[in-house]
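**Q** Let me see the structure of the following:
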Amino acid sequence: MLIGNLDGMTVFARVVEEQSFSGASRKLGMSKSAVSKHVTKLEDSLGIRLLNRTTRRLSLTDAGSTFYQHCARVVEEIESAEHALTDLRGTPRGVLRISAPLTFGQRFLPNVIADFMELYPGLKVDIHLADHKVDLVAEGFDMAIRITRLRDSSMIARKLADFHGQMVASPEYLERRGTPKHPNDLVDHDILAYSNLPNPNVWEFDGPDGPLSVRVNPTMWCNNGEFTAVAARRGLGIASQPEFIIAESLHSGELVPILPEYWPRLGGGIYAVYPERRHLPTKVRMFIDYLVERFNSGLATEMRGPCAKVVRPLPEHVLGRADDEEADA
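**A** Predicted coordinates for the structure are as follows:
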């Protein structure tokens, strides 16, 4: 009975995952009315209602909830079969769903993705930019770019580049408030904190005498690195920033580095991360390969920009440590 309804099962599963006919229509590339017709036809063939529909929301019936579990497994097997065939063709197809940090994504990914899509016109890309960490599996992403000290998880990661952090302030701020000579002096300064860190009120450093932590008293917290950099340029205080955000400001002189012998523990790696799967889709594998190629052929240098001359390698124990801290990710 269901052999002729594989399309309906696929559409129904997508409606449930997107929690709307409109969302499913966007993901599937078909009209909202076509999506609705597929679900109605499926319900008619089964002789049972799968969804409760109101003007505001959709909800699964008990039967729909049970049926969805089976549909999801069937759709996954169909996708695995399609991925296997696509692997043989070596051409990425379908929709590639990517999560990436907001500022990094805005600055460095548009041209990369545009070039990749020009190479493979049959591919569609759905990219989500946000500074919080998404659940790739639960939210249906194929992969993410994460800027972090990677922690152990069920995700598979491929390193694209290293990144470093620096403490910076505007010349106007330093003229007005003075330049700190030691991290302990930060307690007497206006601090612009990045609130996505586990403890934004404690700044950690590696310095000449080893690790050091200082409890600061921020005058501003923000969950976006670019916003924080603008505030620093306006002279609102001292910020601890990833190099890819402040490179241009250091070059222009709008920001200057402070305490160069003390390195904020912001450093780590830029990674392509994806769920552990038996069958990595061609579109994911080829895009990650393309990212590696672009980083190796100049993107990593561009990311550091004109402030690269003030960057030095991080201590190995910092780069190798696995924890929850992220920078603009």
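**Q** from here on, contacts and neighbour counts on C-alpha atoms
**A** OK.
**Q** count of neighbours near the closest residue to G90 other than its chain neighbours?
**A** Distance criterion C-alpha to C-alpha, 6 or more residues apart in numbering; nearest residue to G90, sequence neighbours excluded, is T282 at 6.9 Å. Around T282 there are 21 other residues, counting by other C-alpha atoms under 10 Å.
**Q** T282 is in contact with T86, isn't it?
**A** Yes: contact criterion C-alpha atoms under 8 Å: T282 and T86 qualify, at 6.6 Å.
**Q** coming back round to it: got a list of what the residue nearest to G90 touches?
**A** By C-alpha atoms under 8 Å, 6 or more residues apart in numbering, the contact set of T282 is H83, T86, D87, G90, T91, P92, R93.
**Q** ok, now how distant is R149 from G269?
**A** Counting by C-alpha to C-alpha, to the nearest Å, the separation of R149 from G269 is 6 Å.
**Q** Give me the common contacts of these two.
**A** Here R149 and G269 have L319 as joint contacts, going by C-alpha under 8 Å, 6+ apart.
**Q** To check against the first, give me the structure of this:
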Amino acid sequence: MQGRTLWELKVFCAVVEKHSFVTAARVMGISPSSATRTVQALETQLGVQLLQRSHKLLSLSAAGELYYESAKKMLEMQAEAENEIASLQSGATGSIRFSAPEIFSRFFLPQQIGLLTQDFPDVRIDVLYTDIMVDPIQENLDFSIRGAYPLSSELIGYPLWDYDRILCASPAYIEKHGAPDKPEDLSSHAIVLHTAPRILKDWYFKSDARTLRMHMPATHRVSSGTGLYELIRAGMGIGRLAAWVAKPAIESGELVHLCPAYRMVSSSGKNPQMHAVYGAKGLPRRAKMLLEVLRTKGLEQGFEATKR
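**A** The predicted structure is shown next:
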């Protein structure tokens, strides 16, 4: 790598990963012509062609494939060294860019962000609230917080807490339609379904005695976690909520926990999990600090699943 700058390596890797000089230039904040000249200069220094170009296709040459792997490792080592240096500092600085489920905008996360930024005033927060499954690498995020059941992925997972998912309805709904005692009774009730990030029409109920699978056609559908919560509170039907979201409303009498002998699980019988995912380059120290705070505070507040 002697004679090559980290900037040239970053531009080259960005072009390879985005399959486009134009897109890579946009990500790097430079012009497409500058990105092209940087890669051409790199090829001239090395004396080999790294990229094969055609009108609509951009691919690595054999030499480019070898060089790309080495360049990636060099950039990862540099990032790791910067993180190690940052860990020697007494406080965290810089921005933390991440996504989180929309329900987090109402529950739990704002308070924890406030506490973190009080302790570390030089930290800046940039949050994308969405129930859509976000790829942190494509969106240039430090990490992405997800709920429900972890998917197999090349992304690295950071578990926060397992949690129970329970059935709830408002007192007004129950007064008008009655309360189901067991999952089989749900067929005569209005069901409110959360459709993001994907529609799961089959629900799995687990008690100490049995596990039951039921197909649940929706009476009402909503793509937002907060929207689901509010529809249930408004008496529109029965829906499933994370226990850590529903618990305060149950304690205040705004919601009622239905079929309490059952909890909602995956098809393999596992509890849902709140977790974060990030790319192979790792987490900056400040981002890891925030995730550690969220995990610790969540467990302190009893968000974890019931031990059964």
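**Q** hmm, back to that, any idea how far the residue nearest to G90 of structure 1 is from S99 of structure 1?
**A** For T282 of structure 1, the distance to S99 of structure 1 (C-alpha to C-alpha) stands at 18 Å.
**Q** Repeat that for C222 of structure 1.
**A** Between C222 of structure 1 and S99 of structure 1 the computed distance is 20 Å (C-alpha to C-alpha).
**Q** quick one, which of those two is more surrounded?
**A** Neighbour totals were compared for C222 of structure 1 and S99, and S99 leads with 26 against 15 (other C-alpha under 10 Å).
**Q** Now do stretch 242-261 of structure 2: distance to the chain's middle.
**A** Centre-to-centre, stretch 242-261 of structure 2 and its host chain are 25 Å apart (C-alpha atoms, centre = their mean, to the nearest Å).
**Q** list the buried ones in that stretch?
**A** By neighbour count on 16 or more other C-alpha atoms under 10 Å, the buried set for stretch 242-261 of structure 2 is 242-247, 249-250, 254-259.
**Q** Just the terminal-to-terminal distance for it.
**A** End-to-end distance for stretch 242-261 of structure 2: 16 Å, by C-alpha to C-alpha.
**Q** Kindly report the same for stretch 51-59 of structure 2.
**A** Note: stretch 51-59 of structure 2 ends 6 Å apart using C-alpha to C-alpha.
**Q** what sits in contact with each of T282 and T86 of structure 1?
**A** Common contacts of T282 of structure 1 and T86 (C-alpha under 8 Å, 6+ apart): P92, R93.
**Q** Can you tell me how far P180 of structure 2 is from R213 of structure 2?
**A** Computed as C-alpha to C-alpha, the P180 of structure 2 to R213 of structure 2 distance reads 16 Å.
**Q** doesn't A193 make contact with P200 of structure 1?
**A** Yes: P200 of structure 1 lies in contact with A193 (C-alpha under 8 Å); the separation is 5.8 Å.
**Q** Give me the more crowded residue out of these two.
**A** A193 (28 against 18).
**Q** Tell me which other helices or strands the helix or strand that contains the more buried one touches.
**A** A193 of structure 1 belongs to strand 191-194 when assigned by DSSP states H and E. Packed against strand 191-194 of structure 1, as judged by 3 or more C-alpha pairs under 8 Å, 6 or more residues apart in numbering; DSSP states H and E, are the following elements: strand 218-222, helix 225-233, strand 238-242.
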